[in-house]
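[1] have a look at this prediction, sequence included:
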Amino acid sequence: MQTSDFYFELPEELIAQRPSGERGNDKLMFLNKTTGQVEHHKMEDLVDLVAPGTLMIFNDSRVRRSRCYGIKTTSGREQEFMFLNPIGDGSSWNTMVKGAKKVKVGNEYKFTDGSIGVIPEVSEGSEFRTIKFDKPLDEAWFERNGHIPLPPYIRREDDDTDSERYQTVYARETGSAAAPTAGLHFTEPLLQKLKDKGIELAWVTLHVGLGTFLPVREDNIEDHKMHTEYYTVSEETAAKVAKAKAEGRPVLAVGTTSVRTLESASDENGRLIPGTRGTNIFMYPGYKFKVVDQMFTNFHTPESTLIMLVSAFAGKENIMSAYSQAVENKYRFFSYGDCMLIK
């Protein structure tokens, strides 16, 4: 299957540059994955579209202020770093950098609070670099030095609004370099309405790395390699999934990160194994889902691993048709855009 099979025309004005005026005030498309039929709703209708007894799984990862700017000590040139994950004791970090060819071994960079990071090694041709400090970095360091890591298709600097709106209301475990954006639509009152209807809620943690959002550069999608991301599934959540499956109740994953966690953490029989592990799972048409029965998600970029994932779940023709209707009906796309329920 070719990467170009997942291309669609998207007018620039439909790429959401800011969140809606009020959290949860978004359009919701309902896609029947069996028939391909589409219905147009609002986010507030979600309670009516989810059956009592459904188990909804949310990703509670919190976005780190991981976009940081260092000044090269020898030239004064500013360099942007996207901090992805710590190495060892946390004094060294994997980062993604712009203009990677200029970021060479031995380069020193001074950050806002005066701390110095050094490039100890380089993988030639890669957009990733390791940067090392003289002591481990904590979350206070990122609060002093970092910015909210808005994705590149949002063509503005982050502001105070993003500090709140680029986090889910249930975010707890800090570690993501990008938001699990499907969850941005949920409010505390909506979560309560879901519970009041008899819908069960559970949580997993997957810290989103930018590898998820890197473009697929291979013509044949099977040649694409995913970068590793780390997830945690608690014993409580594993038990809830097992009980729901035994009772014939559907499991609804909120966001592709929850989907990737549930499918990565399951054995061949669909039994969830609790614990913390890494995953580089890549789901595209032909993948057989073992745990996830329903999905809530945003609208994804053309030719991305995420549109391939939802195509695996709902069928490529159904997804491409739904996306065409979304464009026609002026849905807002990507992180701050509208959403879709697939069941």
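    Thanks, I have it.
[2] from here on, just use CA atoms for contacts and neighbour counts.
    OK.
[3] for the stretch 101-250 of the chain, what spans make up the strands?
    Taking DSSP state E, counting those that start in this stretch as the criterion, the stretch 101-250 of the chain carries its strands at 108-110, 116-118, 128-132, 146-147, 173-176, 200-207, 229-233.
[4] tabulate those strands (TSV), appending distance to residue 98 and mean neighbour count.
    As requested, the strands of the stretch 101-250 of the chain are exported to TSV (distance: least, CA to CA, whole Å; neighbours: other CA atoms under 10 Å):
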stretch	distance to residue 98	mean neighbour count
strand 108-110	14	21
strand 116-118	16	20
strand 128-132	9	23
strand 146-147	16	20
strand 173-176	19	20
strand 200-207	22	22
strand 229-233	21	21
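[5] let me know which of these is the nearest to residue 13.
    Residue 13 sits nearest to strand 146-147 of all those, at 24.9 Å, using CA to CA.
[6] if we can go back for a sec, tabulate the strands of the stretch 101-250 of the chain (CSV), appending distance to residue 91.
    Formatted as CSV, the strands of the stretch 101-250 of the chain follow (distance: least, CA to CA, whole Å):
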stretch, distance to residue 91
strand 108-110, 14
strand 116-118, 9
strand 128-132, 6
strand 146-147, 16
strand 173-176, 15
strand 200-207, 19
strand 229-233, 19
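[7] which one of these lies closest to residue 337?
    Closest to residue 337 of these, according to CA to CA: strand 173-176, at 19.3 Å.
[8] packing partners of that closest one?
    strand 61-63, strand 200-207 (3 or more CA pairs under 8 Å, 6 or more residues apart in numbering; DSSP states H and E).
[9] put this beside the first:
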Amino acid sequence: MHPKTISIADYTYNLPNERIAAYPLEKRDESKLLVYKDNVIKEDVYKNIAAHLPEKSLLVFNNTKVIPARIVFQKSTGGIIEIFCLEPYEENKEYNAVMQKTKSIQWKCMIGGASKWKEGSLEKKLKIENEEVIINVRLVEKLSDAYVTEFSWQPVHFSFVEIIQQIGETPLPPYIKRKPEEGDKERYQTIYALYQGSVAAPTAGLHFTKEIFSSLVQKNIATDYATLHVGAGTFKPVKAALMEGHEMHSEWIDVTMHTIKNMIANVNHTVVAVGTTSLRTIESLYWLGVKTILYPEIIPADLTIYQWDVYESPLSESTYQVEEALSSLLQWMEKNSKEHLITSTQILIAPGYQFRIAKAIITNFHQPNSTLLLLVAAAVGNYWKNIYNYALQNDFRFLSYGDGSLLFIG
């Protein structure tokens, strides 16, 4: 089955508003955990997750860090303009370098109250390290789905990450119907978050604690990290009747040679993606490797994954083993002098997808009619309905601040 023919109406369920978690639990690892394997559902809590994982498993986490991407400005006339930073609009797509930029920077943004802001710049004053800072933002360009804005500031020696940390708010998802609070700064962030760039949290990782990591070590379960900067597109609703009419969001990934080598070393063990973003990343690595086999001279700008790549020839005809594909990707990186693979992926994982690397996924419960629910259905087949019905009937909390699941693929 080609995912283009999927009707999104077949991937819905009734999610009452009261089942959407507005706040996280006080203790991260006390969240409920649904475990699914071989058509059997069990129930536990996250702090016991190691007991449900095979020894010598490899867990791959997304170590992206959420930036306070929602910024509110007030016009001199009193009107409120809300700017939601989506992604840098810069030639250099290396997020660490972008976030360290000084003086000025351009971002692709969504703007609330854009009709009230037709010209001129907005200004905000604040203090950073006892220095007064004046921040200006102006409209540069209107895109089909967003705006380009340019932030500039004085004094110019501050970095953009220092600026946004002072003026921005935690970008809670649109289905959490409340304003961000002080506690969200810490709780809407994984404890291992490292690289600034996401506008939404990789929420499966929110449940993990130091105690859980200790329990993984005790069971000889390895961990590694990749980076996928989560965009607002993760909440993009599917409005088309068939998936052929839906444009999948693209997100930036950053994976080291060390992580790819670790996956090759664990190819015969259980590789577990912690979250849908980690899953999209590690599965994309296989297909990127196949591209380097098929097109050995491919340039870095062209080594990316588009929405339908993996379902259409020549990639769809791939019979390459994981080790072959990843080894080829490593050789390409060495040839191009790259310690880090930085590229984008638009991969759509939906029923009909054949998993290549991941053997299980740890993930929260997702919205009806979403591409994330399609991903779950790709992993567990039509049994997703039983899993979600069980969660609804047994008081599991849903979405970003809710409970989660460990789903074995197959």
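    Received, thanks. Since this is a predicted model, take the numbers as computed values, not measurements.
[10] got a TM-score for the pair?
    Remark: TM-score between the superposed chains equals 0.93 [TM-score structural alignment, normalised by the length of structure 1]; 334 aligned residues with a CA RMSD of 1.7 Å.
[11] just to revisit the earlier point, turn the helices and strands packed on strand 173-176 of structure 1 into CSV, including distance to residue 154 of structure 1.
    Listed next are those as CSV, based on distance: least, CA to CA, whole Å:
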stretch, distance to residue 154 of structure 1
strand 61-63, 16
strand 200-207, 21
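[12] out of the ones you listed, nearest to residue 84 of structure 1?
    strand 200-207 (9.2 Å).
[13] what's that closest one in contact with?
    For strand 200-207 of structure 1, the external contacting residues (CA atoms under 8 Å, 6 or more residues apart in numbering) are 53-62, 173-177, 194-195, 229-234, 237, 240, 257-258, 261.
[14] give the aligned range of it in structure 2.
    Mapped onto structure 2 using TM-score structural alignment, strand 200-207 of structure 1 covers residues 222-229.
[15] what of stretch 39-48 of structure 1?
    Residue span in structure 2 matched to stretch 39-48 of structure 1, by TM-score structural alignment: 42-51.
[16] on average, how far is the match of strand 200-207 of structure 1 from the matching bit in structure 1?
    Compared with structure 1 after fitting, stretch 222-229 of structure 2 deviates on average by 0.4 Å (mean CA distance after the TM-score superposition for structure 1).
[17] now that stretch, how far from the centre of its chain.
    Counting by CA atoms, centre = their mean, to the nearest Å, stretch 222-229 of structure 2 is centred 11 Å from the centre of its parent chain.
[18] residue 188 of structure 1 matches what in structure 2?
    Aligned partner of residue 188 of structure 1 by TM-score structural alignment: residue 210.
[19] count the neighbours of that match for me.
    12 (other CA atoms under 10 Å).
[20] ok, the one 4 residues further on next?
    Around residue 214 of structure 2 there are 12 other residues, counting by other CA under 10 Å.
[21] neighbours of the nearest residue to residue 219 of structure 2 once chain neighbours are set aside, how many?
    The shortest distance from residue 219 of structure 2 to any non-neighbouring residue, by CA to CA, 6 or more residues apart in numbering, is to residue 55 (5.9 Å). Neighbours of residue 55 of structure 2 under the rule other CA under 10 Å: 17.
[22] residue 55 of structure 2 is in what secondary structure piece?
    For residue 55 of structure 2, there is no helix or strand it lies in under DSSP states H and E.
[23] what residues are up against it?
    219-221.
[24] where along the stretch 201-350 of structure 2 do the helices fall?
    Ranges of helices within the stretch 201-350 of structure 2 are 210-218, 257-265, 276-294, 322-335, based on DSSP state H, counting those that start in this stretch.
[25] now the lengthiest strand in structure 1 and strand 229-233, what's the angle there?
    As assigned by DSSP state E, the longest strand anywhere in structure 1 is strand 78-87. Put simply, strand 78-87 of structure 1 runs at 40 degrees to strand 229-233, going by axes from the mean of the first three to the mean of the last three CA atoms, to 10 degrees.
[26] centre of the chain versus the helix or strand that strand 78-87 of structure 1 is followed by, how much separation?
    For strand 78-87 of structure 1, the following helix or strand on the C-terminal side (DSSP H and E) is strand 92-97. Relative to its chain's centre, strand 92-97 of structure 1 lies at 18 Å (CA atoms, centre = their mean).
[27] what do you get for stretch 282-294 of structure 1?
    17 Å.
[28] same check on stretch 71-84 of structure 2?
    That offset, for stretch 71-84 of structure 2, works out to 28 Å (CA atoms, centre = their mean).
[29] ends of that stretch, how far apart?
    Distance between the two ends of stretch 71-84 of structure 2: 6 Å, counting by CA to CA, to the nearest Å.
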